[in-house]
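S.K.: Quick check, what structure comes out for this input:
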Amino acid sequence: MGFFDVVNVCGLLFVAIMIVPHIVYARTHNYDMKSVENRAMVYIERIGKYCGAFLMAINIGVLEKGFTSDLMKRFWLYSTAVLVAAYIVLWILFFKTNKKGFAYILTILAGFILMYCGLLQVKTLLLTAGIVYMSGELYVVKKML
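M.R.: This next block holds a predicted model:
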């Protein structure tokens, strides 16, 4: 089993691009996680986020079938690139306006990207992580804004 059988380089790149705005936001804005009363939802959100990032970048071989064809792999690559570009544009708009609507759209889009990649790559755990992330993040965003 080679390096590229385990590491999904494109998935790793997409994850890195999606995490950068979170890091920038955390460094430039002060927010209090204590405003969220239900700590379990915060942990659910974090578990979904980090498991989704890990599973998008690393092929663990459990409940995975991979792409059904080369055409599906190309389709995944191009469509996910477009979705990640839209995600970055929405982050830029959110940084400028700081509106609640953009925060919800960002949450839904990030969860959709994880679930979409899980569906196209036939990765059941990635699909599940996307669902867990979206449900936890929607709750946290609602309480934080």
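S.K.: contacts, neighbours, all on C-alpha from now
M.R.: Noted.
S.K.: residue contacts, Y139?
M.R.: Residues counted as contacts of Y139 (Cα atoms under 8 Å, 6 or more residues apart in numbering) are M41.
S.K.: Could I get the buried residue list for the host helix or strand of it?
M.R.: Applying DSSP states H and E as the criterion places Y139 in helix 124-144. By neighbour count, and taking 16 or more other Cα atoms under 10 Å as the criterion, the buried residues in helix 124-144 are 124-140.
S.K.: And for stretch 66-80?
M.R.: 66-67, 76, 80.
S.K.: Format those residues as CSV; extra columns: secondary structure and distance to F4.
M.R.: Formatted as CSV, the entries for those read as follows, by DSSP: H, G, I helix; E, B strand; the rest coil; distance: Cα to Cα, whole Å:
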residue, secondary structure, distance to F4
G66, coil, 13
F67, coil, 14
W76, helix, 17
T80, helix, 19
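S.K.: before we go on, could you also do this sequence so I can check it against the first one:
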Amino acid sequence: MQLNWISWMGLAVVAVMLVPNLLWAARGAGTAQSRRVPRVAAAAEQVGRCACMALMILPLGVGEFGFFSVAGFLFYLFAVAGLLLAYLVVWVLYFRAQTLPRALALAVLPAAIFSLSALALRHWLLALAAAVFAAGHLWITIQNHRS
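M.R.: All right, here's what the predicted structure looks like:
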């Protein structure tokens, strides 16, 4: 299956992932936490995050942007839908109580979505961005939840 120059599915995935983050930011939550993180680490996380979101939508650096087969597409579709559903459920729980296990799940799930997308689409630049994002996001999450 071939995709066009823009991945509408990737755009939808990114949009769904952004909704709870925007709600969290609108509450003003998290701003005090981010002060405990060195600027270099925060910058690396943000570069990884922005690169992942952009590369989910645009096939930059990919010769052939698409899936190997219909079965591969269906696997990707259901796997990403399951990960997105888990992400949204954990956000609901996190809004109720900000615990380290929930925060770690909120760090791991988007990295898993980006990584799965990279593998399914053979998008190696996205894989690299996902690795940078995952490392930075996990480290920052752990630092922010230390007592």
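S.K.: how big's the offset between the helix holding Y139 of structure 1 and structure 2?
M.R.: Its aligned residues in structure 2 lie a mean 1.0 Å from helix 124-144 of structure 1 after superposition (mean Cα distance after the TM-score superposition for structure 1).
S.K.: any idea which residue sits dead centre in structure 1?
M.R.: With distances taken as Cα atoms, centre = their mean, structure 1 has A110 as the residue nearest its mean C-alpha position (4.3 Å).
S.K.: What residues does that one make contact with?
M.R.: Under the criterion of Cα under 8 Å, 6+ apart, the contact list for A110 of structure 1 reads 87, 134.
S.K.: That one and K65 of structure 1, how far apart?
M.R.: Note on A110 of structure 1: its distance to K65 of structure 1, by Cα to Cα, to the nearest Å, is 23 Å.
S.K.: and what of G11 of structure 1?
M.R.: When distance is defined by Cα to Cα, G11 of structure 1 is 16 Å away from K65 of structure 1.
S.K.: Comparing the two, which shows the higher neighbour count?
M.R.: Of the pair G11 of structure 1 and K65, G11 is the one with more neighbours under other Cα atoms under 10 Å, namely 20 against 12.
S.K.: so the residue nearest to the centre of structure 1 is in which element?
M.R.: According to DSSP H and E, A110 of structure 1 maps onto helix 100-120.
S.K.: with structure 2 superposed, average distance for that helix?
M.R.: Per aligned residue, helix 100-120 of structure 1 averages 0.8 Å (mean Cα distance after the TM-score superposition for structure 1).
S.K.: buried residues in that helix?
M.R.: Residues 102-120 are the ones in helix 100-120 of structure 1 that count as buried (16+ other Cα under 10 Å).
S.K.: could you give the angle of it to helix 124-144?
M.R.: The directions of helix 100-120 of structure 1 and helix 124-144 differ by 170 degrees, with axes from the mean of the first three to the mean of the last three Cα atoms, to 10 degrees as the criterion.
S.K.: list the contacts for V37 of structure 2?
M.R.: If you count contacts by Cα under 8 Å, 6+ apart, V37 of structure 2 has them with 140, 143-144.
S.K.: what's the answer for A127 of structure 2, then?
M.R.: Counting by Cα under 8 Å, 6+ apart, A127 of structure 2 makes contact with 114-115, 118-119.
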